[in-house]
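Q: What follows is a predicted structure for the sequence shown.
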Amino acid sequence: TYYLPHTSSGEEVKVVLPEGVLGGMSNHRVVWKVSDGCGNISTCTTYFMVVDSIPPTPYCVNLSTALMENGQVELWACDFDLGAFDNCTEQENLRFTFSDVPPSQDPSYNPNSQCSSMIFTCDDLIASGGSVITLDVYVWDEKDNYDFCSVFLTLVDNQDSCDDIGSKPTAQIGGTILTEEGDHIENVEVFLTSVQPEYPKNKMSDASGHYMFEKNDMYKDYNLIADKQDDPLNGISTLDILLIQKHILGIERLESPYKLIAADVNDDAQVTAVDLLELRKLILGIYEELPQNKSWRLVRESSINNPLAPWNYSEERVILDLDNNMMQEDFIGVKIGDVNASAKANFRDSESELRNSERVELTYDDRHVSAGEIVEVTLSSSALKELYGLQFTLVTNGMDILDIRSENPAISDEHFAILSDNVMTCSWNTDILLEDEALATIVLKAKEDANLNSQFNLNSQVANSEAYIGKDLTTLPIQLTGRNNSEQLFSLYQNNPNPFNGMTTIEFNLPESDNATLSIYDVTGRVIWSTTQAFNKGINAIQLKKDELNATGILYYRLDAGDNSATKKMIILE
């Protein structure tokens, strides 16, 4: 039994389970007691289950083995293990197979060795066109969660057991493409060129970052290069500008040659203020891609001679007189502009979500506006004096954005961009904390009669809405709030993020503490989810998961509280 300390009205209550009671699956009960000032006490009980749904982390090794006299050899999946581990299952209880069929259903699985076996023959050697075979090794925990790694098996026919293999000597060329942090990079296009008529050839790296070119004639010359041009904004934020600026000012140096390459945004073999300007234009949406650089650089690690000035790095591997399998032709992928290693390298990398309950609030004076009126809206934040940077996308509905200006000398036009009549972006950072709370004034023209709070909101359409606070540059989400002196406005805000694929947050303002009902509807008007709760006066928030709604596409959400009601639209991605 664990007791929580008494909390006051409006405080957040957290239940933290001790590590000793956590496991693969465990049931728990929380008894809540609420009391008022008159000594009245009410209780309710919440039950929840902790389930292990995280797959093991595989670590694998490539192997080489010889065929026996009968032209066969038997190998076990665990032979390829280099130290896989799991969050709940002990290492000695992990299981290994060659397929995604659960061990309990795999006829080749041996429960004593906790491994599946596979027999390799001359047929495998012939089918591979040489001697290197690509395999997937699956690692399973006790709850049948699994992940896999791809390995290379080199089969050697030392005893000439296989008579059917042609005499023309060939060799394989392959390797792995990783980030500096060791994340596998998929969908990298690798080109192998040669003067031979069937070249050039190209291969795409798989989810484990592997690529391989088979059956290349030996004793020929080859060139190997790699290329990846995906979303230029992948992993890019104003936080990267802050870190590059700290490097330029000598406050905190970028500690690796790959981060220096990433910081050289305009590809001029140096890191200067020009790189900051170019990167900010990309974040603001002024650039769709960097005009003087690629999205990724694929670097040969051995080509960096000076880690402090790595500008002569090579992205090409020259192979002269190929006389052996070359399966370690690896590349290091560098996402240009991303110096904090936040780029998504493969489809298994989850999107980074800001789950911190603390928020940075951008406020403005809410009021009613009339069609045709020119409106000046000043965005302010009491947290601005603690911020080292922020970025956001602001979208209007029923208002045209005419101009953006700031009276703060540390904030200039280069920190903003008007991308269309109803979309603007902001990317601002500083190395000296501000004294003023005002960020900027937006000049708009109203196209209809409405309250300001229904006319614009923040989203992540171009730049993610986030702020960087304190010396450790903690990243916090930004909330846009309209101030009303009487605090009597009932408001339902746009869910964030929108569209979403995993989780979204719906915020609303109540003029007084009250019971409220939030309902989710599909386009036919059918209620697919609803909740009624008691909420406090002011800003409240409800988090929704996609799995709870069991729907995709356009949905509507409505908030009812007392005599007030409001409806907004949201989109769930496939």
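A: Noted; the coordinates are in hand. Numbers count the residues shown, from 1 in each chain.

Q: alpha carbons only for contacts and neighbour counts from here, please
A: Will do.

Q: what's the neighbour count on the residue nearest to Phe148 when sequence neighbours are not counted?
A: In this structure, Phe148 finds its nearest non-sequential neighbour in Tyr138, 4.2 Å apart by Cα to Cα, 6 or more residues apart in numbering. Look at Tyr138: counted by other Cα atoms under 10 Å, it has 27 neighbours.

Q: can you confirm Tyr138 is in a strand?
A: Yes - with DSSP: H, G, I helix; E, B strand; the rest coil as the criterion, Tyr138 is part of a strand.

Q: That one and Tyr146 touch, don't they?
A: Yes - using Cα atoms under 8 Å, Tyr138 is in contact with Tyr146, at 6.6 Å.

Q: got a list of what the spatially most central residue of the chain touches?
A: For the chain, the residue nearest the mean C-alpha position is Glu351 (2.9 Å; Cα atoms, centre = their mean). Counting by Cα atoms under 8 Å, 6 or more residues apart in numbering, Glu351 makes contact with Lys344.

Q: could you measure Gln196 against Gln172, distance?
A: To Gln172, Gln196 is 16 Å away according to Cα to Cα, to the nearest Å.

Q: Looking at those two, which is more packed in?
A: A count of neighbours by other Cα under 10 Å puts Gln172 above the other of Gln196 and Gln172, at 23 against 11.

Q: The stretch 101-250 of the chain: helices as residue ranges?
A: 122-127, 238-249 (DSSP state H, counting those that start in this stretch).

Q: put this beside the first:
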Amino acid sequence: MKQVLKLIALICLVSSALRSQEVPDFVLHDSEGNTHQLSAYLQNNQYVVLEFFHSLATQANSMAYDLEQLYEVWGNGEFKVQFLAVSLRDFDDNATLNKFKVKYRASFPHCGVDGGALTNMTPWTDGIYGQIRLLPSFVIISPDSTVVFDIRDNNTLALLDSIDHTLYRLGARKPFIVKGQVTMDDSPMQEVQVEADDEMTHNNRVVLTNLEGKYIHVFDSTPSDRSILFRPIKNDRHDNGVSTWDIVFTIKHILGQEPFTTIEELIAADINHDERISAIDVVEMRKMVLGIDTVFKNNTSWRFIPKNYQYPTVDSLFLLGFPEAITIGEILDQPDNASFIGIKVGDVNGSAEVNLLESRNEHPSAAPLYYAFRENDGGQRILRITLPAESSQWVGMQLGLQLPGQPLKITTNLSHWEDGLSFYD
């Protein structure tokens, strides 16, 4: 009995090895010059999905967007599954395939006549597994060399489902993908760092938002650690969007003349990050406008809040608090819904440049003013500023003077301005 068991085990091992050798290897070069070798993918324990097609095939065109989505769901080729599109027509050179990819926003590799598709793939199109006659046709190869050949269906949705289910049946598992978008006033914010912070292991990973303000964090599987936090970070150009208007609006809020009506305004006006709006915040704004400070000492230049969070009223925002990150436990059922709203600190009226490549052409009107020093009876200097008559209609102004020393007092010809003028050394 023991001899029989040993013999059976030996036969199984030999059969498995032969099976691995029977899978025809191939080397292809995609339209962007990258090399793809089947054996390298299999040795790396990856599954390979081959799409045999050509760029004029009706179904290949109609399903291109959906196929790209399936590729993304399976991890964009960065994890256990790689997709390769292989054209079987000599008119699909690299230039043609790149146009096809741009047209359908396809990101997975496409290989054509320039990359060896017609010369290197014969064992797969007319070999031991059969013939590929109708296009598109799909072949799936697992790391253990199991091959599912010629997957086709005229119904595109059924075909995509078949590819998806076949991968799962062969043992592949989808990665856990967290997606979101970072915006300000519905404008996408580019190159924002989005951190995935594992508070238990202190293992952080960071990705950048793309041109559409979108980001993707991909995990091998659904994380068991529920303490992972997703948090955007942007801390540059503190002066971006900060102007005299923001000072005026903040003062009016403090005085109760025109209270803020949105949580974004409140968060933007909280310059020193003490969860209340006060004269200290106004002072910090003025220093930024005048160029005395280049950064907010107790704050970052941007703060971010989860887009789908149910926020309290404006009156209770600072009392109840608000999140600035999303926990993975909140989005397990909707991992593609981790979006954030960006708030530029100090920019109460929303005038900040959302992206560095954008520019705002502001043409403020100019008005002459004059100043002079006078001495009182005690020899102390008083700064006298003469403003134009139209300044009586202004709601705010900003100016900077380089003075030899601090004056005792600042006066103007329009007395209602005097309480609003401050001196910073």
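A: Received, thanks. Please read all numbers here as calculations on a predicted model, not as lab measurements.

Q: where does the residue nearest to the centre of structure 1 land in three-state SS?
A: In three-state terms, and counting by three-state DSSP, Glu351 of structure 1 is coil.

Q: if I line the two up, what does it land on in structure 2?
A: In structure 2, Glu351 of structure 1 lines up with Arg360, judged by TM-score structural alignment.

Q: now do Leu390 of structure 1
A: So, by TM-score structural alignment, Leu390 of structure 1 is matched to Met397.

Q: Next one: that match relative to Ser365 of structure 2, how far apart?
A: Taking Cα to Cα, one finds Met397 of structure 2 at 11 Å from Ser365 of structure 2.

Q: Name the residue in the two with the higher neighbour count.
A: Taking other Cα under 10 Å, Met397 of structure 2 and Ser365 do not tie; Met397 has more neighbours (14 against 5).

Q: Against Thr412 of structure 2, how distant is the nearest residue to that one once chain neighbours are set aside?
A: Distances taken as Cα to Cα, 6+ apart place Thr244 nearest to Met397 of structure 2, at 6.1 Å, with adjacent residues excluded. For Thr244 of structure 2, the distance to Thr412 of structure 2 equals 19 Å [Cα to Cα].

Q: go on, Leu167 of structure 2?
A: For Leu167 of structure 2, the distance to Thr412 of structure 2 (Cα to Cα) stands at 78 Å.

Q: Pick out whichever of those two has more residues nearby.
A: The neighbour comparison of Leu167 of structure 2 against Thr412 (other Cα under 10 Å) goes to Leu167, with 22 against 16.

Q: which element follows the helix or strand hosting Leu18 of structure 2 toward the C-terminus?
A: In the assignment (DSSP states H and E), Leu18 of structure 2 maps to helix 2-22. Downstream of helix 2-22 of structure 2, the first helix or strand assigned by DSSP H and E is strand 27-29.

Q: rewinding a little: for Gly285 of structure 1, which of the helices of the stretch 101-250 of structure 1 is the nearest?
A: Comparison of these against Gly285 of structure 1 by Cα to Cα identifies helix 238-249 as nearest, at 12.6 Å.

Q: Distance from that closest one to the middle of the chain?
A: Its chain's C-alpha centre and that of helix 238-249 of structure 1 lie 21 Å apart, by Cα atoms, centre = their mean, to the nearest Å.

Q: What of stretch 243-258 of structure 1?
A: So, by Cα atoms, centre = their mean, the centroid of stretch 243-258 of structure 1 is 23 Å from its chain's centroid.

Q: So which bit of structure 2 is that stretch matched to?
A: Taken onto structure 2 by TM-score structural alignment, stretch 243-258 of structure 1 occupies residues 249-264 there.

Q: what's in contact with that stretch?
A: The contact list for stretch 249-264 of structure 2 (Cα under 8 Å, 6+ apart) reads 266, 269, 277-279, 282, 313-314, 317, 343, 348.

Q: show me where structure 1 has helices.
A: Secondary structure of structure 1 by DSSP state H: the helices cover 122-127, 238-249, 257-263, 273-284, 546-549.

Q: Including distance to Asn293 of structure 1 and mean neighbour count, could those helices go into TSV?
A: Shown next, in TSV, are these (distance: least, Cα to Cα, whole Å; neighbours: other Cα atoms under 10 Å):
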stretch	distance to Asn293 of structure 1	mean neighbour count
helix 122-127	41	16
helix 238-249	17	21
helix 257-263	10	25
helix 273-284	10	21
helix 546-549	37	13
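
Q: Asn346 of structure 1 is nearest to which of these?
A: helix 257-263 (18.5 Å).

Q: average gap between the closest one and structure 2?
A: Once fitted to structure 2, helix 257-263 of structure 1 is off its aligned match by 1.2 Å on average (mean Cα distance after the TM-score superposition for structure 1).

Q: what about Ser415 of structure 2, neighbour count?
A: Counted with other Cα under 10 Å, Ser415 of structure 2 comes out at 10.

Q: Asn349 of structure 2 versus that one, what's the distance?
A: With distances taken as Cα to Cα, Ser415 of structure 2 is found 27 Å from Asn349 of structure 2.

Q: Please apply the same query to Asp274 of structure 2.
A: Distance of Asp274 of structure 2 to Asn349 of structure 2, given as Cα to Cα: 20 Å.

Q: quick one: which of the two has more around it?
A: Neighbour tally, Asp274 of structure 2 and Asn349, criterion other Cα under 10 Å: the higher count belongs to Asn349, 19 against 12.

Q: what's near enough to touch Met202 of structure 1?
A: In this structure residue 202 of structure 1 is Asn, not Met. Going by Cα under 8 Å, 6+ apart, Asn202 of structure 1 touches 189-192.

Q: That one matches what in structure 2?
A: Following TM-score structural alignment, the counterpart assigned to Asn202 of structure 1 within structure 2 is Val206.

Q: circling back to that earlier point, export the helices of the stretch 101-250 of structure 1 to TSV and tack on distance to Ser519 of structure 1?
A: Converted to TSV, these look like this (distance: least, Cα to Cα, whole Å):
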stretch	distance to Ser519 of structure 1
helix 122-127	58
helix 238-249	36
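
Q: quick one on the thing from earlier: now for the helices of structure 1, which one comes closest to Gln292 of structure 1?
A: helix 273-284 (9.3 Å).

Q: against structure 2, where does the closest one fall?
A: Using TM-score structural alignment, helix 273-284 of structure 1 pairs with 279-290 in structure 2.
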